[in-house]
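Student: Predicted model and sequence follow; I will ask about them next.
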Amino acid sequence: MSHIIRPWARKDLKAVVGLIRELASFHKALDQVKTTPEMLGDDGFGKDATFGCLVAEVPPQQGSKGGGTIVGYQFHYMTYCTWDGHILFGEDLYVVPDFRGKGIGSSLLAKAAQMALAKGCSQIRFVSANWNQPAVDFYTKLGAMNVTIQNNWNLCSIEGEHVQKLAERARK
């Protein structure tokens, strides 16, 4: 399968938003998607971009059933670990089901790894649903380790009204 991995461009916004929605639907969480194409466009481009996105593109004759040529994406941003320094955090990695098993996901992560090294990162971090065994197996094959199990770390999140309540405490 012929494909290229490249940084996304504004022309890819509609396709990437569609893939984000596909991924959310796969996780049975489509109703939780709050980002809009406008938000992603505003935050993902320019010198003050808060995230980056790589896309996997195939030639038009190899496109998806719907005719799309963007068949996968890897969404990432820089973060920092007080113990290790710069880290690339991979928010999403998604490949359209009909294109899985063709090396596209590995190519997306390989390009992300190249970027991480160029930016002085010591590691790539990401989350994976514990019920998605094919994804867990894919990441493990590439050298990932489950730090929840190995290092006893838990990923925590404060959301919605709890963020509001916490912020109000600071005003007092």
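Tutor: Arrived safely.
Student: switch to C-alpha atoms for all contacts and neighbour counts from now on
Tutor: Noted.
Student: burial of the nearest residue to residue 127 once chain neighbours are set aside, as a residue count?
Tutor: Sequence neighbours aside, residue 91 is the residue nearest to residue 127 in space, at 7.3 Å (criterion: Cα to Cα, 6 or more residues apart in numbering). Other residues within reach of residue 91 by the criterion other Cα atoms under 10 Å amount to 15.
Student: From what I see, residue 91 and residue 78 are in contact.
Tutor: No. Contact between residue 91 and residue 78 fails when scored by Cα atoms under 8 Å: they sit 10.5 Å apart.
Student: and the residue nearest to residue 127, that's in a strand?
Tutor: Yes. The assignment for residue 91, made by DSSP: H, G, I helix; E, B strand; the rest coil, places it in a strand.
Student: In contact with it, which residues?
Tutor: Applying Cα atoms under 8 Å, 6 or more residues apart in numbering, one finds that residue 91 lies in contact with 74-77, 126-127.
Student: what about it, distance to residue 136?
Tutor: Residue 91 sits 15 Å away from residue 136 when distances are taken as Cα to Cα, to the nearest Å.
Student: all strands of the chain, in order?
Tutor: Using DSSP state E, the strands found in the chain span residues 4-7, 52-57, 70-81, 85-95, 123-126.
Student: Residues in contact with the longest one: which ones?
Tutor: The contact list for strand 70-81, computed with Cα under 8 Å, 6+ apart, reads 12, 15-16, 19, 50-58, 63-64, 86-96, 99, 104-105, 108-109, 112.
Student: Please apply the same query to the last one.
Tutor: If you take Cα under 8 Å, 6+ apart as the criterion, strand 123-126 is touched by 86-92, 113, 116.
Student: Which member of those is positioned nearest residue 43?
Tutor: For residue 43, the nearest member of those is residue 91. The distance, counting by Cα to Cα, is 14.6 Å.
Student: let's bring in a second one:
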Amino acid sequence: VLEEDGFNCEHPYFHCFVAEPSSKDGGDAIVPDNGGELSDTGACGGSKEREGDNLNGNTLLGYALYFYTYSTWKGKALYLEDLYVTPGCRGQGLGSALFNRVAKRAFESHCCRLDFSVLNWNPAQDFYKAKGAINITEEEGWHHYRLDREALVKLALEVNKADITNE
């Protein structure tokens, strides 16, 4: 799904920054600024293969996957879907470099904000707070909801049924 939705299409649904070693011997990590797309590098990792993932001969150390969204109150926004750093690379500034790169992209794209969700057990909450993030669940009372595929099918069928009875 990642390749289909982000790399092998004319208008990708998401963009990605990838961190990889700066040399084949595993030197310092780099986060190349390649416009945020990886069509020349391949998929940026999914749930099945993360640590040490190999991208055309390059080892994946971490990634940040994001997409643009819109607030009717504020305007264009950026949503960070995933920020992942392999366990062996944590605590070395790689997550910070990826996060800062996404924030820079949001700024350069004239976004009003950068949104993301964090699980309540995730110790990275302190990292985000140190970067200036505000917990809007506490501050503004926002709660995120989701319709899964089954609920989408049910609602789509209701629309189809209503369309048929209105004909």
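Tutor: Received, thanks. Values in this document were obtained by computation on a predicted structure and should not be read as measured data.
Student: care to give me the TM-score?
Tutor: Put the two chains on top of each other and the TM-score (TM-score structural alignment, normalised by the length of the second structure) is 0.74; 133 aligned residues with a Cα RMSD of 1.8 Å.
Student: before we move on, back to that, out of the contacts of strand 70-81 of the first structure, which are buried?
Tutor: If you count burial by 16 or more other Cα atoms under 10 Å, the buried members of the contacts of strand 70-81 of the first structure come out as 15-16, 19, 51-58, 64, 86-90, 93-96, 99, 104-105, 108-109, 112.
Student: Go ahead and flag the most central residue of the first structure.
Tutor: The centroid of the first structure falls nearest to residue 92 when counting by Cα atoms, centre = their mean (2.0 Å).
Student: Report the contact partners of the corresponding residue of the second structure for that one.
Tutor: Residue mapping for residue 92 of the first structure onto the second structure gives residue 82, with TM-score structural alignment as the criterion. Residues in contact with residue 82 of the second structure (Cα under 8 Å, 6+ apart) are 63-66.
Student: 6 Å instead?
Tutor: With contact taken as Cα atoms under 6 Å, 6 or more residues apart in numbering, residue 82 of the second structure is in contact with 64-65.
Student: And it, how far from residue 164 of the second structure?
Tutor: Taking Cα to Cα, one finds residue 82 of the second structure at 41 Å from residue 164 of the second structure.
Student: now swap in residue 89 of the second structure and tell me
Tutor: Here the distance between residue 89 of the second structure and residue 164 of the second structure works out to 56 Å (Cα to Cα).
Student: And for residue 74 of the second structure?
Tutor: As judged by Cα to Cα, residue 74 of the second structure and residue 164 of the second structure stand 38 Å apart.
Student: residues in the first structure aligned with stretch 97-111 of the second structure?
Tutor: Under TM-score structural alignment, the match for stretch 97-111 of the second structure is residues 107-121.
Student: quick one: contacts of that stretch?
Tutor: Identification of contacts with stretch 107-121 of the first structure by Cα under 6 Å, 6+ apart yields 86-88.
Student: What is the burial count for residue 147 of the first structure?
Tutor: The criterion is other Cα under 10 Å. On that basis, residue 147 of the first structure has 12 neighbouring residues.
Student: which position in the second structure aligns with it?
Tutor: Per TM-score structural alignment, the equivalent position to residue 147 of the first structure in the second structure is residue 136.
Student: do residue 56 of the first structure as well
Tutor: Using TM-score structural alignment, the equivalent of residue 56 of the first structure in the second structure is residue 19.
Student: how near is residue 85 of the second structure to residue 97 of the second structure?
Tutor: Using Cα to Cα, one obtains 11 Å as the distance from residue 85 of the second structure to residue 97 of the second structure.
Student: meant to ask about residue 134 of the second structure, not that
Tutor: With Cα to Cα as the criterion, residue 134 of the second structure and residue 97 of the second structure are 19 Å apart.
Student: in stretch 136-143 of the first structure, what's buried?
Tutor: Neighbour-count burial for stretch 136-143 of the first structure flags 136, 139 (criterion: 16+ other Cα under 10 Å).
Student: biggest helix in the second structure by residues?
Tutor: With DSSP state H setting the assignment, residue counts place helix 149-165 as the longest helix in the second structure.
Student: so how far is it from its chain's centroid?
Tutor: The gap between where helix 149-165 of the second structure is centred and where its chain is centred comes out at 30 Å by Cα atoms, centre = their mean, to the nearest Å.
Student: And for stretch 39-57 of the first structure?
Tutor: The answer for stretch 39-57 of the first structure is 12 Å, by Cα atoms, centre = their mean.
Student: Run through who's touching that stretch.
Tutor: Stretch 39-57 of the first structure has contacts (Cα under 6 Å, 6+ apart) with 3-8, 69-77.
Student: Narrow those to those that are buried.
Tutor: Neighbour counting by 16+ other Cα under 10 Å classes 3, 5, 8, 69-77 among these as buried.
Student: In stretch 91-109 of the second structure, which residues are buried?
Tutor: Buried residues in stretch 91-109 of the second structure, counted by 16+ other Cα under 10 Å: 94-99, 101-103, 105-106.
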